[in-house]
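Student: one predicted model, sequence on top.
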Amino acid sequence: MTALKEELIFLILQYLNEKKYKEAVHKLEQESGCYFNMKYFGDLVQEGNWDEAEKYLGSFTKLEDNRHSVKIYFEIRKQKYLEALDMSDRGKAIDILRKDLKVFASFNEELYKEMVQLLALENFRQNQQLSKYGDVKSARNNMWVELKKLFEANPVFRDKLKFPPCESRLESLIKQSLRWQHQQCPNPRPSPTFHTLYTDHTCPTDGARGPAPRNVQLMGPPNPRAETLPPMDSHTPLPLVVSPSASATQRWMAIANPPLPHDAAAAAAQVPSGLLQPQSAAAFFKHPRTPTNAPPGGGDNQTLESERLWKRLRTAQTDEASFSGASHPPNIRPQDDIPKTVVRTLNQGSNVMSLDFHPIHQTILLVGTNVGDVDIWEVGSKERIAHKTFKVWDMGSCSMPLQQSSLVKDATISVNRCLWSPDGSILGVAFSKHLVQTYAFSLNAELGQLLEIDAHVGSVNDIAFSHPDKSLSIVTCGEDKTIKVWDATTGQKRYTFEGHDAPVYSVCARHIESIEFIFSTGSDGKIKAWFYDGSGPKVEYDAPGHGCTTMAYGANGTRLFSCGTSKDGETHLVEWNETNGRIKTTYSGFRNRPFGVVQFDTSRNLLAAGDENLIKFWDMDRAYMLTSTDADGGLPASPRLRLNGEGSLLAVATSDDGIKILANTDGQRSLTTREKRDYDDTVKRIVQATVDGTTAADVKLRIPGDNGWKSSDIVDSARLRALRLPDSTTASEVVQLLYTNSGIAVLGLGSNGVHKLWTWARVDHNPSGKSNASVAPRLWQPSNGAVMINDTTGANPEEGTSCMALSNNDSYVISASGGNVSLFSLVASKLMTTLLSPPPVPTFLAFHPQNNNMIAIGTEDSSILIYNAQTATVTADLKGHQKKITGLAFSRSLDVLLSSGADAQLCMWSIDGWEKKMSRFIQAPASHAAAAAPLDGDTKVQFHKNHPHLLVVHASQLSIYDSKLECMHSWSPRDALAASISSATYSCDGLLVHAGFRDGAVGIFEADGLKLRCRIAPSAYLSPSMQKSREAAVVYPVVIAAHPSAPNQIALGMSDGAVHVLEPSDAVPPKEKAALPSIRLQS
């Protein structure tokens, strides 16, 4: 349903409700599905009108839609059953049990059995879990409280729980239309009468035109409720309002500042958006503010593209179309996913003003202080690896205002913001007086001075990095009410943006496709957006609370948030709707305080803010606060904090000039693993120092390495946790295998086109609910019996054309097996639509990491199609390969798409314009039988999570390439791993490479250097019966997948159709502690 049609239905609903047509209101709610009336449904529940309640509910969601819907239906039917038992109506209870509750046996058979056993009790309250069941009224009230939480969490009801403010809007629109019609009359009468709405109004042509009234309003009354529409059957005249002149309209538009709703009640209607929602800033650009003094011709070569984007965004507001479904489904986040456990304490020595984790090295923390110090910490080892005190590098080149300022006399200067560049090679520091300084950063070198910029008169309040014209720039804002953009290499000023009436408090750089722009917020709460075209601010809005506000993008850069605190101490943390410029969600949990500005941060699906001496956490998809922690005490009123990119670590400033590092389960695991490697590395260095005759004091540890590992073989299950996933269905070779991004499920695709999904439950011995090799999962089979199966028309399983990709939010999967490209809902296990039909046959699929609308489709005819799922069009057709495409990988940091083919060629394409940047053929290893001849055969590619490195997998070799497609390391099969390679992948932390071989073995390699660490023999994970069957046909891993958060867990998709989950305990061999006592150190 388009936006305008939906809004029209809301207007009709509002009109019917105002006229007291209650039955018609609820009937339209059901038939349109636009609005779920919680009050009406709550009344049905509390009155016990179960049949009508289920009928109304069924118009919006079916039982099998998702787990929230299952729970809603179960709670209603359970209450219905208990009430029948309470009235001793056994017959009715049995009828409910058979007709209504039997369906839940497939979800939880034990629970259903417990429900049956209640029949045998004289009073069901004898059951311990139901012993506190009171009377019917209180039970219904308690149930309704739980149901409301389920509705708010259910993605089906996103944007359906809040009715838009549109009081008497339909009548107002009719009045406006009648006025406009009257203004078009050739001879408008001063007191017109309106006889009908079925046809346009015209004044009779006989009779002279009456005089116009003397007091004419420029615009209609601002409050539509101040006027009332005359009865439709009357001929009551309407007062005439003359349309304003064009120039007056332009002046009014130039100063328009439409208000943004930020009612706390918006918390109930959170986050829905389409599966393939356009990732754009249409939010703020639906009502652009175009200054009258904009220079003609724009400012640079972005102008033309900017205008095109404006036109597209303006057009989009009239009729928006996208796939339905939840783009960001809610995630009931387990507590161990939230970084709440204090694992490190760092003594900074001065008050911390700014924090930022490195974008690649997740344990490296940048810190700026109130005395101008800049420090870099490695939080795993608690080592300060860099320290810089403030000083002016070149006073002679500074401006006169700076030289005359108190900076010369007063050395006290504070860091307002310190920030890493997107690739982590540069860090920028904004100071409280005039200056910005940048440094070059390398792991094994000192910080190198790059630029010192006299940026603003007074304080530099914030900085950001941007890429206008494809070159790295630094965006600054300051006390002088301006925003400036500087070349990050030369320091030359490129742009100055003026338009704020107060000091600019913060900036947020953003890009849509090839368009770069900036959001800025003033200390007066004004939000503005700027393009690099010299045309001034495009929009101007008021931040909630009109206070100091910061903006940030979360969830992989797809969702916009802001947090601000007003002068009265009122804090607003909100998510903005990027399709209409309104506030989508207001997060609750703040209290009014008299001072301080609340700081916030976002990572993955988590929001964190410092307030009331606490760290408070929210799931992005839930308006209410999840939990909070005081970090064992010692936090200031509004603590400054920062999450790392994985959301596994959080740094927070303390009142005693320190920093606490908090971690979730994954963060603790990564730090523990690092400690083990640090230990091995230290032992190795001490031993080497002893052999060389050096002292232990000469051994300095900078960034701890992991060179202490040794290769080992795992040949039995004693040193390996292995689990074959249960599957009673027909088996076929597993050709594709994926973990969901949440890590709670494994999705496989067979050569027969059938998808299988295994999910892990949250139980006592698996509280996180994530996949592991100790707890057997359940093969997901919806109650409706639906199976996700691809179109296999004309498919040849031997050609290996099956492919699939999972959306970033785990909600949808695109897949193909030689026929149409299909889009499935993973939640509902059903086909949503088909995207493309062969020829050519699709051979590889990949979602853009930031935009689910953009899909790269590799094909059998060697081309790559860039498909826009929102418009259902192919926007680019990339040619460069000679054989079918076998691999595709996007890189967010490099803004490129990398492709590989059966021609053993690698091609790198720019996402901005889709031009081919470079290409290279992989070389045959020296051991290859035809080393002189070019390679061919399937080639797979994968970008490293944290580095601009690339894993290239071919049957003949594993290789690591850099961003220029130069081979850095290569390994070819030999010795105990002599069979050809079938598949390989990086571990989730990028430290390991897991590889499968065609003899059934699995190799685990160090990613840096491809040194073999561990070999897993087939006998370690295959059952004896399977090992016997291998004598007839070798069973081997066709595809290998890495768990998204457990570095040592992998899943194997086998040639016989089985799926195994492995957790090798010796991927990192045990420490050789026994060697320590024999080492004698010389002083």
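Tutor: In hand now; what should we look at?

Student: only C-alpha atoms from now on, for both contacts and neighbour counts.
Tutor: OK.

Student: list the contacts for Tyr553?
Tutor: 559-561, 602 (C-alpha atoms under 8 Å, 6 or more residues apart in numbering).

Student: and it, which helix or strand is it part of?
Tutor: Element membership of Tyr553, judged by DSSP states H and E, is strand 548-554.

Student: which SS class is Thr985?
Tutor: When classified by DSSP: H, G, I helix; E, B strand; the rest coil, Thr985 comes out as strand.

Student: hang on, it packs against Leu991?
Tutor: No - the pair Thr985 / Leu991 is not scored as a contact, 10.9 Å apart, by C-alpha atoms under 8 Å.

Student: more neighbours, the two?
Tutor: Thr985 (26 against 16; other C-alpha atoms under 10 Å).

Student: in addition, the following structure is provided for comparison:
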Amino acid sequence: MSSLNREAVFLILQFLDEEKFKDTVHKLEKESGFYFNMRYFEECVTNGEWDEVEQYISGFTKVDDNKFSMKIFFEIRKQKYLEALDRHDHAKAVEILVKDLKEFSKFNEGIFKEMTLLLNLENFREKEQLSKYGDTKSARAIVLAVLKKLIETNPLFRDKLQFPTLKNLRLRTLINQSLNWQHHLCKRPRLNPDIRTLFADHSCLESPCAYLPVAILADSIPKNGDSRSLPDAKLKYSDEEISKAWKLTELNKPSQLHSLRLPDCHLPVRIIGLTYTHMGGAILALAFNAVHKLWKWQTSDGKATSSVPPQLWQPPNGILMTNDISDTRLECAVPCFALSKNDSYLLSTSGGKFSLFNITTFKTMTTFMSPPPAATSVAFYPNDNNIVAIGFDDYSIYIYNIRIDEVKSKLKGHQNRVTGLTFSNVLNVLVSSGADVQLCVWSMDGWEMLTRKFLYIPHGRESSSPLAPTGVQFHQDQIHLLAVHETQLAIYEAPRLDCLMQWFPPESSGSVTDATYSCDGRLIYASIKDGSVCVLTATTLQLRSRITPAAYIPLNPRVYPVVIAAHPSEPNQFAIGLTDGGVHVIEPPESGGSWCVAPSLEGGVGPSVNSAAGSG
């Protein structure tokens, strides 16, 4: 029997007095974070017990859980700061500013700077936005109303705002409390758990997407009657509000960013593969005609930048790195490539044989794996550059040793071509994705399948093609996983593949063409078929900036990015490969700057994306 069960049985035997029982349950519910006691919370806010208020809230949510949580913590800390200023305790105000409010500067630097300037005022009410701030008591009442609304709207507080009825059913209530506490401890609690007994520990084994944050930029809630409908779906926005939120984040002038189109003397052929070298000093692209292009920067720090044009590099012998396409129909091929960890070797195919190139000399070291089947994805094994995982159009995956020309394992599980592969050393797994919109997790010890999940695609947002690829990439923590499909971005937690959130672009913008994590894992860059690039916060999938085509290709609106790559050490730099054969490096307008944060629809600190709960 678990410790929680034993404690519950002890309480059943020990506490028969109603008041003692309520007091004890209140203590436990406060410690366990299962029920939120709004009355207790109101008392603390009214009394200005801000440390206790934040400590209590922290039992239910953290600052970066979602937009509502972020706004809750911001309002608490802002009020604590204003009260310190109001009583002229500048030392305390500075402490609050540096320790508590500084955290929000990464989301909205402008608001943080404005709050800093309040230190210079004799009375912060001189500031127009704060001119209606009354006395402390009335200000706390206003803040309390705001906080209550945010808590009631926050999906993390769902089902936690009602305290159980205890009058006649206190024994049953306590048992249910214990069972619910067990459920609360599940890593990813199901919405409708099957909990039947107090005397066996409960665990949600196969959890669907319990919480599904959905961008305001799409009507992602399925129509009534659809068997995949999301229950209890937290928010809907009008077309006007969606349009407003979209425009608030737009960068649509060349002066609002730094963009450099890389010099190119080759034919203008569509770019279909793109990556930085691991050292960050060069960019490698694969064009539709099977030709690779390599740009190198001759900068003082050896890193790629939008400030200095690189050299389109070619060895003295003048040869090109070109894939073998002698027996290939390019229009049917699914090109793929991977760069070795030491930046010395490139493994690439455009639907024919694999070619292993020496990056320094451009020479072809070897070719292998003649189709059929044709390779459609590839990834180097993290611990050995001689071993690769290769996905094929016959739905299989090979674990292949290049040096000894041997297939070590063949993995079967997909129902369509395999289009994405990524390794996690932390979890010791390989994750694959396919045109079947399925994700599979394979153990690197024995290569057996551990888990599989299908992406949730709402009604009306189905793919335009049955062969639309799904890509996968691990976050730098090697636990969180980004899945990229033309309909959406989705974040999963491996190895169980619990769906944490999804983001859908507005239908008017077209489909997602590609996406990638920034090198520090804080941002996601997503290229869209309307020519725009969306910059999203990785933890919430909330929109920070939208770069329109007018900002980087103002003279050719029909061009759009096909692939996107993030710089390996500069988190705010990325590159895009375009349909017209161009490659652009894009950065914020200021050196060392960051992509701007959009205000939310509520006017708060967070980016403009909202959440809804449901299962996928």
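Tutor: Ah, there it is. These numbers come from a predicted model, not from an experiment.

Student: one step back: find me the equivalent region of the strand holding Tyr553 of the first structure in the second structure.
Tutor: Alignment of strand 548-554 of the first structure against the second structure: no match, by TM-score structural alignment.

Student: ok, stretch 305-323 of the first structure next?
Tutor: So stretch 305-323 of the first structure sits over no part of the second structure, by TM-score structural alignment.

Student: neighbours around Lys113 of the first structure, how many?
Tutor: For Lys113 of the first structure, using other C-alpha under 10 Å, the count is 12.

Student: map it onto the second structure.
Tutor: Under the alignment (TM-score structural alignment), Lys113 of the first structure maps onto no residue.

Student: what about the residue nearest to Ala464 of the first structure when sequence neighbours are not counted, helix or strand, and which?
Tutor: Closest residue to Ala464 of the first structure apart from its sequence neighbours, by C-alpha to C-alpha, 6 or more residues apart in numbering: Val475 at 5.0 Å. Assigned by DSSP H and E, Val475 of the first structure falls within strand 473-478.

Student: what do you get for Cys907 of the first structure?
Tutor: Per DSSP H and E: strand 905-910 holds Cys907 of the first structure.

Student: okay, buried residues for that strand please.
Tutor: Under the neighbour-count criterion of 16 or more other C-alpha atoms under 10 Å, strand 905-910 of the first structure has 905-909 buried.

Student: okay, it sits on what stretch of the second structure?
Tutor: Strand 905-910 of the first structure maps onto residues 438-443 of the second structure, going by TM-score structural alignment.

Student: mean deviation of the matching stretch from the first structure?
Tutor: Taken over the aligned residues, the distance from stretch 438-443 of the second structure to the first structure averages 0.4 Å (mean C-alpha distance after the TM-score superposition for the first structure).

Student: what residues in the first structure pair up with the helix or strand harbouring Gln177 of the second structure?
Tutor: In this structure, Gln177 of the second structure sits in helix 170-184 according to DSSP H and E. Here helix 170-184 of the second structure fails to align to any part of the first structure, judged by TM-score structural alignment.

Student: elements contacting that helix?
Tutor: Helix 170-184 of the second structure sits against helix 3-14, with contacts defined as 3 or more C-alpha pairs under 8 Å, 6 or more residues apart in numbering; DSSP states H and E.

Student: output the contacting helices and strands for the helix it packs on.
Tutor: helix 170-184.

Student: quick check: the aligned residue for Phe890 of the first structure in the second structure?
Tutor: With TM-score structural alignment as the criterion, Phe890 of the first structure matches Phe423.

Student: so its match, which of the three states?
Tutor: Reduced to three states by three-state DSSP, Phe423 of the second structure is strand.

Student: pull the contacting residues for it.
Tutor: 379, 381-382, 429-431, 474.

Student: quick one on the thing from earlier: tell me the one among the buried residues of strand 905-910 of the first structure nearest to Val25 of the first structure.
Tutor: Of all the buried residues of strand 905-910 of the first structure, Val25 of the first structure sits closest to Trp909, with 53.3 Å by C-alpha to C-alpha.

Student: stretch 306-320 of the second structure aligns to what range in the first structure?
Tutor: Against the first structure, stretch 306-320 of the second structure falls on residues 773-787 (TM-score structural alignment).
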